[in-house]
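In: Show me how the following folds:
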Amino acid sequence: MGAGPAGIYAADILDKSDADVTIDLFERMPAPFGLIRYGVAPDHPRIKGIVTALHKVLDRPNIRLLGNVDYGTDLKLDDLREFYDAVIFSTGASSDRALDLPGIDLDGSHGAADFVSWYDGHPDVPRTWPLTATSVAVLGVGNVALDVARILAKTADELLSTDIPQNVYDGLKASPVTDVHVFGRRGPAQAKFTPLELRELDHSPNVEVIVHAEDMEFDEGSIAALRASKQVDMIVKTLQDWAIRDQGDRPKRLHLHFFHSPAEVLGEDGKVVGLRTERTEYTGDGNVRGTGEFHDWDVQAVYRAVGYLSSHLPEIPFDHTSGTVPNQAGRVLDLDENQLPGVYVTGWIKRGPIGLIGHTKGDALETITSLLADVDTLAAPARPEPSAVLDFLADRGIPFTTWEGWGKLDAHEKSLGEPQGRERVKVVERDEMLRVSRA
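Out: Predicted structure coming up:
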């Protein structure tokens, strides 16, 4: 269940095994590719290039795509067991992790995942976004935080060469934002973004990236992290170079702040009017403590980018603290820590939303290894013939899409972009996606 990178990698590994297998990939969206299509910023063509490899997997005859099918609504676990020997859940993480902060529920306070879904043209979110702030705060120093900050700071015309839908372009075009402030609770050596993601901030001719020299502090734990990781060293060197350079005159500014722990979102008449942070300091081991020194920032919107959270799947055990399905090497465990027969997980719902897209390959390999070891113990389905599940969906009136249908939608989106010299323009409306895919 789930035709994003995690599900497709699992299908790839299983298909390449010695097992005599056919695989159906169910997807809640009418289109495949999950996080690549609806979670990666549109100005990341390098990452979106992963689609080429995933496309080759879905082209194989033993793998079938069944889109626009929602687990828990259109079918349940017992239904799947009627057609399949085993079920792998690879549904990812698409919700925002909560942040316990006074004022976090004020109008103008947003979750990063919701904003990402909007600018990526997710069919299940509103078509408009309240882009009225001139100064914005982003809480977090991971890759998603930088994506959000970059999209907010860039001009809409810079993104016109990407696949952003017209409504997203129109919204960003009207945005009055001039300053975006990104806040990290710890120091530069503890930042979670990648060197490539960081350097991309400075590529815009319209955005000045500003780093403050007083934030370039390091304790023994930080120095050890620098020596142990080439990636950390590259991040810090880039930040240090930016901290000592002269500030330019680009029309928009993206500020990177370290040692600022969010303390309160300030409000007036129910709306965000500022952010209060507490200055922190190192404790010697790379961690930080509060200093009691507070600073109020004049911002009119706050975006929390403190992590994604998976959703609880019906009939499947769920750890609400970690946001994952309890499992042992991919085998789903019930409340008594016994294996749930024939049920497996992979990807973010298995290990949490950490790491890059490529890291899900290791998850998939572990899960498929477990599944193949269990083959002789799996219960045979009552209706294993490939047509049975199609009849089931048709009888329920579910307008499912197929790999052939994706080919039609893919061609349609490319045709929309061609007159503008763009690779594609993403179709947003679910009904339109279905109309084109099922034509």
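
In: Only C-alpha atoms from now on, for both contacts and neighbour counts.
Out: Will do.

In: Just to check, G352 is in contact with V325?
Out: No. Counting by Cα atoms under 8 Å, G352 does not reach V325; the two are 9.1 Å apart.

In: Show me which of those two is the more surrounded one.
Out: V325 (29 against 19; other Cα atoms under 10 Å).

In: For the helix or strand containing V265, enumerate the helices and strands it packs against.
Out: Using DSSP states H and E, V265 falls within strand 260-268. Applying 3 or more Cα pairs under 8 Å, 6 or more residues apart in numbering; DSSP states H and E, one finds that strand 260-268 contacts strand 179-183, strand 271-282.

In: which of those strands sits most buried?
Out: strand 179-183 (a mean of 23; mean count of other Cα atoms under 10 Å).

In: Which stretches in the stretch 301-439 of the chain count as helices?
Out: Remark: helices assigned in the stretch 301-439 of the chain by DSSP state H, counting those that start in this stretch are 348-351, 360-373, 386-395, 403-417, 430-437.

In: Now tabulate those helices in a markdown table and tack on mean neighbour count and distance to G286.
Out: Listed next are the helices of the stretch 301-439 of the chain as a markdown table, based on neighbours: other Cα atoms under 10 Å; distance: least, Cα to Cα, whole Å:
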| stretch | mean neighbour count | distance to G286 |
| --- | --- | --- |
| helix 348-351 | 25 | 25 |
| helix 360-373 | 20 | 28 |
| helix 386-395 | 13 | 53 |
| helix 403-417 | 18 | 47 |
| helix 430-437 | 18 | 47 |
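
In: What distance do you get for the spatially most distant residue from the centre of the chain to L372?
Out: Each residue of the chain has a distance to the centre, and by Cα atoms, centre = their mean the biggest one is for A382: 36.6 Å. Separation of A382 from L372 (Cα to Cα, to the nearest Å): 20 Å.

In: this one as well, want them side by side:
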Amino acid sequence: MTRPLRVAIVGAGPAGVYAADILTKSETPVDIDLLDRMPAPYGLIRYGVAPDHPRIKGIVNALRRIMEKPEIRFLGGVNYGEDIKLDQLQHHYDAVIFSTGADKDRALDIPGIDLAHSHGAADFVYWYDGYPEATRDWTLDAKEVAVIGAGNVALDVARVLAKQADDLLSTEIPDNVYQGLKNSQVTDVHLFARRGPAQAKFTPLELRELDHQPGVELIVHPEGFELDEASEEAIRSSNQVKTIVKTFQDWALRDPKNDTPRRLHFHFLRGPVEVLGTDRVEGLRTEVMELTGDGNVRGTGEFETTPAQAVYRAVGYLSSPVPDVPFDHGTGTVPNEGGRVLDLDGDHISGVYTTGWIKRGPVGLIGHTKGDALETINNLLSDLDSMPSAEEPDRDSVLRLLEDNGVRYTTWDGWNLLDAHEQALGEAQGRERIKVVERDEMIDISRKDG
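Out: Purely as a prediction, here's the structure:
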């Protein structure tokens, strides 16, 4: 091939950006377009990470350096499946990589889960992160709230619910989110983990951050705070598990404060079995679990009821199907072998690849996507000799297609305009930035010079 390899990456979150970076570092000349449904880049970092996580938000700086490479072009506001379809991408690109992530909540099949004020964590996260397609209003009239889950998303949800709104004013939260949290009636947040403290999937830094929230008391309930043989082995073999368990042990030994406006409770070995209520959530019924010696649990047949007027489930994310691409609804992934997308017969669809959570499921931290992307890109590069060539590969041809389809796409220069605008909004209030929420407004700002 005498020209650069033309590659379209659908999804401009960390997985897509890392894949683009690895491609640019290969010996093969490349010309990459990163397409995203949102007018702004960064995906999960912008719309899935709590606003008071500056360390994780700092990953944006690394992603920015990658996206400024001349081989990479950002095309935002492009909704794959509507604005452009797979056969059109294959017409303009030699290879297509899907990195669309996981955007929905995994279901929790227990009675009452569909009652009013029973929420998926993703919907709440999208609200407080100002996701353009999320609701702008969120009712926070519950005094007692139950959060189901033992991972970082559950921790984020519980922390934001317990936090004082003024403590988030230094972050980029939109004004509607600040007002919603300011009016919150929450006094007690109860986090329920089905297994023990040594099996929790929190990361130590995120866990310890909880201890720096003014006006919030952390309460670890001793019932269920148990360790079995597998737990002890995990503590010996993993510094992360050791730190998590010790942190909870230290909190459990504290004297009660009894003078804080809000409390965050941790309940271990409590499995959710029913959301109680008639017209809306009134409580959560849990079964007392016991460790079986190997890190697993079983029910004891003993049940407890905790009053709650709202329930948030954080039991995992789930990817949405990708149009014109096979999808496994059981695993929530695109069938693939090492990132090579497979058809219904198990054969590789030539020139079509996947990476990130849509490839392997929503597991692992952001950094884990680098190794995942490396596997996909290595396989893509090894397929070059058998890969069909794009019929119309010049860079401007896909722009003409988008314009003919009436797509108001945004660019990297447009993102810089929006980025500067958000920072200016924040500067006026002594904040780092204030996030623009409305999609059309984002596009208008990004295209004001175009």
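
In: Present the helices and strands packed on strand 260-268 of the first structure as JSON lines; the columns should include distance to S95 of the first structure.
Out: Shown next, in JSON lines, are those (distance: least, Cα to Cα, whole Å):
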{"stretch": "strand 179-183", "distance to S95 of the first structure": "21"}
{"stretch": "strand 271-282", "distance to S95 of the first structure": "22"}
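
In: between these, which one is nearest to A191 of the first structure?
Out: Closest to A191 of the first structure of those, according to Cα to Cα: strand 179-183, at 10.3 Å.

In: Over in the second structure, find the residue span that closest one aligns onto.
Out: Counting by TM-score structural alignment, strand 179-183 of the first structure falls onto residues 188-192 of the second structure.

In: That stretch vs the first structure, mean deviation?
Out: Between stretch 188-192 of the second structure and the aligned residues of the first structure, the post-superposition mean distance stands at 0.2 Å (mean Cα distance after the TM-score superposition for the first structure).

In: if we can go back for a sec, let me have the helices of the stretch 301-439 of the first structure in TSV, extended by distance to D96 of the first structure.
Out: Compiled in TSV, those are given as follows (distance: least, Cα to Cα, whole Å):
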stretch	distance to D96 of the first structure
helix 348-351	13
helix 360-373	20
helix 386-395	31
helix 403-417	28
helix 430-437	23
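
In: Among those helices, which comes closest to P341 of the first structure?
Out: That would be, of those and by Cα to Cα, helix 360-373, which comes in at 10.3 Å.

In: tell me how far that closest one is from the chain's mean position?
Out: 22 Å (Cα atoms, centre = their mean, to the nearest Å).

In: which residues are contacting it?
Out: For helix 360-373 of the first structure, contacts defined as Cα atoms under 8 Å, 6 or more residues apart in numbering pick out 5-7, 9-10, 13-14, 19, 86, 329-331, 342, 344-348, 350.

In: List only buried entries from these.
Out: 5-7, 9-10, 13-14, 86, 329-331, 342, 344-348, 350 (16 or more other Cα atoms under 10 Å).

In: I'd like to know which of the helices of the stretch 301-439 of the first structure is closest to G221 of the first structure.
Out: Closest among the helices of the stretch 301-439 of the first structure, using Cα to Cα: helix 348-351, at 26.4 Å.

In: I figured L35 of the second structure hits I84, correct?
Out: No. Distance between L35 of the second structure and I84: 10.1 Å, which falls outside the contact criterion (Cα under 8 Å).

In: list the residues that contact both of the two?
Out: V78.

In: quick one: which of the two has more around it?
Out: L35 (29 against 16).

In: So what does the more buried one match up with in the first structure?
Out: Using TM-score structural alignment, L35 of the second structure pairs with F26 in the first structure.

In: try G330 of the second structure
Out: Looks like G330 of the second structure aligns to T321 there (TM-score structural alignment).

In: now A95 of the second structure
Out: In the first structure, A95 of the second structure lands on A86 (TM-score structural alignment).

In: again with L115 of the second structure
Out: For L115 of the second structure, the residue aligned by TM-score structural alignment is L106.

In: Looks like that match contacts L275 (just checking).
Out: No. Using Cα under 8 Å as the test, L106 of the first structure is too far from L275 to be in contact (11.5 Å).

In: what's the burial count for the alignment partner in the first structure of L342 of the second structure?
Out: Aligned counterpart of L342 of the second structure in the first structure: L333 (TM-score structural alignment). When neighbours are counted by other Cα under 10 Å, L333 of the first structure registers 20.

In: Would you mind measuring from the residue nearest to L333 of the first structure when sequence neighbours are not counted to T346 of the first structure?
Out: Spatial nearest neighbour of L333 of the first structure, chain neighbours left out: Q339 (4.5 Å); criterion: Cα to Cα, 6 or more residues apart in numbering. According to Cα to Cα, Q339 of the first structure stands 15 Å off from T346 of the first structure.

In: For the match of L342 of the second structure, give me its contacts.
Out: Per Cα under 8 Å, 6+ apart, neighbours of L333 of the first structure: P317, V325, P326, N327, Q339, L340.

In: Which one of those sits in the busiest neighbourhood?
Out: Counting by other Cα under 10 Å, top hit in those: V325 with 29 neighbours.

In: Might you report the residue contacts of that residue?
Out: I316, P317, F318, D319, V332, L333, V345, I349, K350.

In: Out of these, name the ones that lie in strands.
Out: V332, L333, V345 (DSSP state E).

In: State the distance from the first one to L340 of the first structure.
Out: Just to be clear, that refers to V332 of the first structure. Distance from V332 of the first structure to L340 of the first structure, by Cα to Cα: 6 Å.

In: Cool, thanks, talk later.
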